[in-house]
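>>> Can you look at this prediction? I've put the sequence above it.
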Amino acid sequence: MPRPRVVLRPTDAETPPALEQALRDRFSAVRAELGIDGPYPTDALAEAEREAARPPRDGYPDETDVPYVTLDPPGSMDLDQALHIERDGDGHRVRYAIADVPAFVPAGGDLDRATRERGQTVYCPDLRVPLHPPVLSEDAASLLPDEVRPAFVWDLRLDGEGVLTRAEVRRALVRSRRRLDYAGVQADVDAGTADELLLLLREVGQRRIARERARGGASLPMPEQQVLENDDGTFTLEFRPPLAAEEWNAQLSLLTGMAAAAMMLDGGVGVLRTMPAPTADAVARFRRAARGLGVEWPEGQPYGELVRGLDRTDPRHLALIHEATSLFRGAGYTAFDGAPPDEREHAAVAAPYAHVTAPLRRLVDRFGLVVCEALSRGAEVPPAVRASLPDLAALMSASDRTARAAERSCADATEAAVLHGREGERFPAVVVDHLEKGMEVQLVDLPVLAKASGDRGALGSTVSVRLESADVAAGRIAFAHDR
């Protein structure tokens, strides 16, 4: 199957300015419906501006001589992480600097209250609803190049097999030298022009991927649908193919999160990101689906290994990928203070795991970092942080629901804009799921995932569906199976 990409241009005859405005109006309506359309609270914004004007320096060791780099999507300003890797015998020393957001957010203040209400940054195609005011998230607390910033420095030692042998975290001043993006890094590595740091990133990433496979970790290769606003004001709807460089960088985040979880469990206090293992019935259903789609699943092979090898460009595999979502359910947050919780693993990671690498964009990370830094130096976790842990699971679960709803609703509206005016047309599509009434299909020539009424085609089969309606204002499209 192709990897479709559609650009909506307001000057095209097919996309008049009125339709473009209708799409923007829908994005705005989605935020209003979710209650995230208000401005940042004035008192919290004032506090953020005061904190940004006096960035912390006293008591921080100076580690600005380490040549960190950041790796993010192009144009990103909220830079949470910076990395540096060097050889250490036949292994590696990884230093992963994370923005010291807690230093800018006084406990119990107006900014603290505002971030608890928001939970995380919500990304919409036309704008972002930030967890922190931009004066912090895109400036004073962000690890921007050539700026001295306070950070939590994770100092991680790996052996020749990529196994973590030692982990420490400390506060220090750091300075990033370069701001890199995934496509540029991938192009340099593929062309053989990458510098030593990027080659080490690939080496560490590949070793950690091998460790993940050995643990039985699972990564679902679900097609990622995204809506982006371009520099010229147009919007792009696409299924974005992942880059290997993204996975290498993600492995550093996973490595740090696993180190954080181990510290928390050893110290008897923290908050874990957890997900239960799939039930035996769910695995059995998935095995039946694989058999029905003609996908070979050798006896004894873990489901994660099978899922990792699925090819989203193969219609049968694509259908099985959608079926596999039933194995990745129930993710949440588990706080504890004292005895370790009964549920402590993240099934997809196949290990205990904690969120600590995105404090500019996610509330829980701010608290996890302070917990780990205190435990790493053998100190008491600050009482205010300890007292906040029980509330974090509910706060994050609520913000997760909001973020998912915003993303899905904005994508639905963009799909409707792509299809507006094409009612009555027929489109080839792959059946990816069976529903109580009808089926879910992925269009072959457009990056659209939709429901279709009528008779259900076989999973993985290519069918013809007819567009019955495309309503941008409501963010809804309707297809029918065209037999």
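Cool, got the structure.

>>> From here on, just use CA atoms for contacts and neighbour counts.
OK.

>>> Which residues does stretch 124-141 contact?
24, 27, 36-37, 40, 45, 48-49, 52-53, 55, 77-79, 99-101, 104, 115, 118-123, 142, 149-150, 227-229, 235, 360-363, 406-407, 410 (Cα atoms under 8 Å, 6 or more residues apart in numbering).

>>> here comes the other one, which I'd like you to weigh against the first:
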Amino acid sequence: MAVIPDFTAVRAEFGLPDGFPPAVLAEAAAAAAVRPVAGPDRLDATDVELVTIDPPGSKDLDQALGVVRSGAGFRVYYAIADLGAVVMPGAALDTEVRRRGQTVYLPDGAVPLHPPVLSEDAASLLPDGPRAAVLWRIDLDGEGEPVSVDVRRAVVRSRARLDYASVQAAVEAGEIHPAIAALPEVGALRRALAVRRGAIELELPEQEVVRAADTGGTTDGGWTVQVRRRTPVEDWNAEISLLTGISAARIMLDAGIGVLRTLPAAEPDSVTALRAVARGLGIDWPTGATAAELLSGLPRDTPAALALRRAATSLLRGAGYTAFDTAAGAPPPADAGHAGIGGPYAHVTAPLRRLVDRFGTELCLALTAGTAVPDWLRAALPGLPETMAASDAVANAVTRACVDRTEAALLVDRVGSDFDAVVLRAATDNGAGEVYVLDPPVIARCAGVRRPGETARVRLEEADPVTGRIAFNAGR
């Protein structure tokens, strides 16, 4: 009989809310009953070809995109769910979502930021009729650089709800949907530009908890952990989101007011230390190449590459949100960039799932229209970084707890067994190192490992499904 990880206990441990207050549900239902209408303040863009690309089964669809050739360059349309049209500042729903901060995802169901009547229905960009959206139109030159940006409220209509695997198959068969005919080309151009900007992409193994039946397993309805393989389509799609966030950050910085997602540039000592790790792993770091260029050229899954990518996490420390309002005496930070992206960046593309995106979107709408920033929005900006930091901490801890407890449940009957593992981080005199066990795909503490990048035989010493604690030992 399989040991089933207790996600209910995770919900209780982190105090995740169960449902919404009646006043919030009533407000959401009333907002959901209002259908979007084009007019002086909302463009009729239902003629624009758009599709959504999300994991299979997703209903909270924040974005619909269109990427096509335009003259010598490209035109990107990015429609974002218009939460500003349904969440009234200061009302019950607004108060509740400010308390939550973001959607928290667990394997057995999400704890949503907004009531499902909005997030999975009326406000989601489902392909079943006209939907309210904030439509970004970004024109690019032939190299993929923006030459003009327009953002306004609109009524849009998605043509299809697609998933990454089906779009990837269509690309390989030469049958890509016409709405995204230029996505492969633009995605590749934007990724190349990101590397030239110095964007750090770690591409470490991304673990996810799935039902065992989904992977062909037979564990009595239990759960397992697998490594999620990103398709090129997913990478290209992410580049469109990043392009929009970069454009939003530029709008905010030019106006002297906004809220950015920030990550300090790596300290020179950190880069020097990473060079030393590369040498120790036998990885050639070409003269003049940046860390971004080196990492982008590495394979994703060789032992040495995995160890170097793990070491490169030292370059990406201190992520957060930074609000600024020059008119109120709070200018932008001296380092307004995001090291993982290679420049300034703002969150505006996922308002169904993340609180700050609604505020960033409303700000961009006002600034590009030349209208005054609403008082409620200006007053909210200073508190957003703290709110988002708190919700990020909870969401990340919940994800880690679910993965850890599932890993421990898979391994509990194998305590004392030996496994092959890649050493990601060497143990020190004061603490354990870290290994990546390939089957099942587990990242865990391990005592006695000394050489990052080598393959070691390690013994499982502990696996506790209640706490999620797992420990290996190579120094037997």
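Ah, there it is. Worth saying up front: this structure is predicted, and the values here are computed from it rather than measured.

>>> Quick TM-score on the pair, please.
Overlay of the two chains. TM-score (TM-score structural alignment, normalised by the length of the second structure): 0.94; 462 aligned residues with a Cα RMSD of 1.5 Å.

>>> circling back: show only the entries of the contacts of stretch 124-141 of the first structure found in helices.
24, 27, 45, 48-49, 52-53, 115, 118, 363, 406-407, 410 (DSSP state H).

>>> Format the residues you listed as TSV; extra columns: distance to residue 353 of the first structure.
Formatted as TSV, these follow (distance: Cα to Cα, whole Å):
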residue	distance to residue 353 of the first structure
24	38
27	34
45	32
48	30
49	33
52	31
53	35
115	23
118	23
363	16
406	26
407	25
410	30
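
>>> Can you say which two of those are spatially most distant?
Greatest spatial distance among these (Cα to Cα): 53 and 410, at 35.7 Å.

>>> more crowded one of the two?
More crowded of residue 53 of the first structure and residue 410, by other Cα atoms under 10 Å: residue 410, with 27 against 11.

>>> Please say which position in the second structure that one maps to.
In the second structure, the residue paired with residue 410 of the first structure according to TM-score structural alignment is residue 402.

>>> Can you say which of the contacts of stretch 124-141 of the first structure are buried?
24, 27, 36, 40, 45, 48-49, 52, 77-79, 99-101, 104, 115, 118-122, 142, 149-150, 227-229, 235, 360-363, 406-407, 410 (16 or more other Cα atoms under 10 Å).

>>> okay, and the longest strand along the first structure goes to which residues in the second structure?
For the first structure, the strand with the greatest residue count under DSSP state E is strand 164-181. Strand 164-181 of the first structure corresponds to residues 146-163 in the second structure, going by TM-score structural alignment.

>>> Buried residues in that stretch, which are they?
So, applying 16+ other Cα under 10 Å, buried residues of stretch 146-163 of the second structure: 146, 149, 151-163.

>>> where exactly do the helices run in the stretch 201-350 of the second structure?
232-255, 268-281, 291-296, 303-311 (DSSP state H, counting those that start in this stretch).

>>> Residues contacting stretch 166-173 of the first structure from elsewhere in the structure, which ones?
57, 60-64, 100, 148-158, 259, 372-373, 376-377.

>>> Just give me the mean distance for it relative to the second structure.
For stretch 166-173 of the first structure, the mean distance to aligned residues of the second structure following superposition is 0.4 Å (mean Cα distance after the TM-score superposition for the first structure).

>>> which ones are touching the alignment partner in the first structure of residue 232 of the second structure?
When the first structure is aligned by TM-score structural alignment, the residue opposite residue 232 of the second structure is residue 244. Shown in contact with residue 244 of the first structure (Cα under 8 Å, 6+ apart): residue 186.

>>> what about 10 Å?
For residue 244 of the first structure, the contact set (Cα atoms under 10 Å, 6 or more residues apart in numbering) comprises 182-183, 185-186, 202, 205-206, 250.

>>> closest to residue 451 of the second structure among the buried residues of stretch 146-163 of the second structure?
residue 163 (40.1 Å).

>>> thinking the closest one is in contact with residue 59, fair?
No - using Cα atoms under 10 Å, residue 163 of the second structure is not in contact with residue 59; the gap is 11.7 Å.

>>> What segments of the stretch 351-483 of the first structure are helices?
Using DSSP H, counting those that start in this stretch, helices in the stretch 351-483 of the first structure cover 363-376, 383-419.

>>> Make TSV out of the ones you listed and add distance to residue 468 of the first structure.
As requested, the helices of the stretch 351-483 of the first structure are arranged in TSV below (distance: least, Cα to Cα, whole Å):
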stretch	distance to residue 468 of the first structure
helix 363-376	42
helix 383-419	10
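
>>> Just say which of those helices is most tucked in.
helix 363-376 (a mean of 24; mean count of other Cα atoms under 10 Å).

>>> average gap between that helix and the second structure?
Mean for helix 363-376 of the first structure is 0.5 Å (mean Cα distance after the TM-score superposition for the first structure).

>>> what angle do that helix and strand 164-181 make?
With axes from the mean of the first three to the mean of the last three Cα atoms, to 10 degrees defining the directions, helix 363-376 of the first structure sits at 140 degrees from strand 164-181.

>>> so where is helix 363-376 of the first structure in the second structure?
Helix 363-376 of the first structure maps onto residues 355-368 of the second structure, going by TM-score structural alignment.

>>> next one: the matching stretch to chain centre, how far?
19 Å (Cα atoms, centre = their mean, to the nearest Å).

>>> and what of stretch 296-304 of the first structure?
On Cα atoms, centre = their mean, the centre of stretch 296-304 of the first structure falls 27 Å from that of its chain.

>>> which other residues reach that stretch?
Residues contacting stretch 296-304 of the first structure (Cα under 10 Å, 6+ apart): 212-213, 215-220, 278, 283, 286-287, 290-291, 305-307, 324, 327, 347-350.

>>> What subset of those residues is buried?
By 16+ other Cα under 10 Å, the contacts of stretch 296-304 of the first structure give 212-213, 216-220, 278, 283, 286-287, 290, 305-307, 324, 327, 347-350 as buried.

>>> closest one to residue 471 of the second structure among the helices of the stretch 201-350 of the second structure?
Across the helices of the stretch 201-350 of the second structure, closest to residue 471 of the second structure is helix 303-311 (Cα to Cα), at 18.5 Å.
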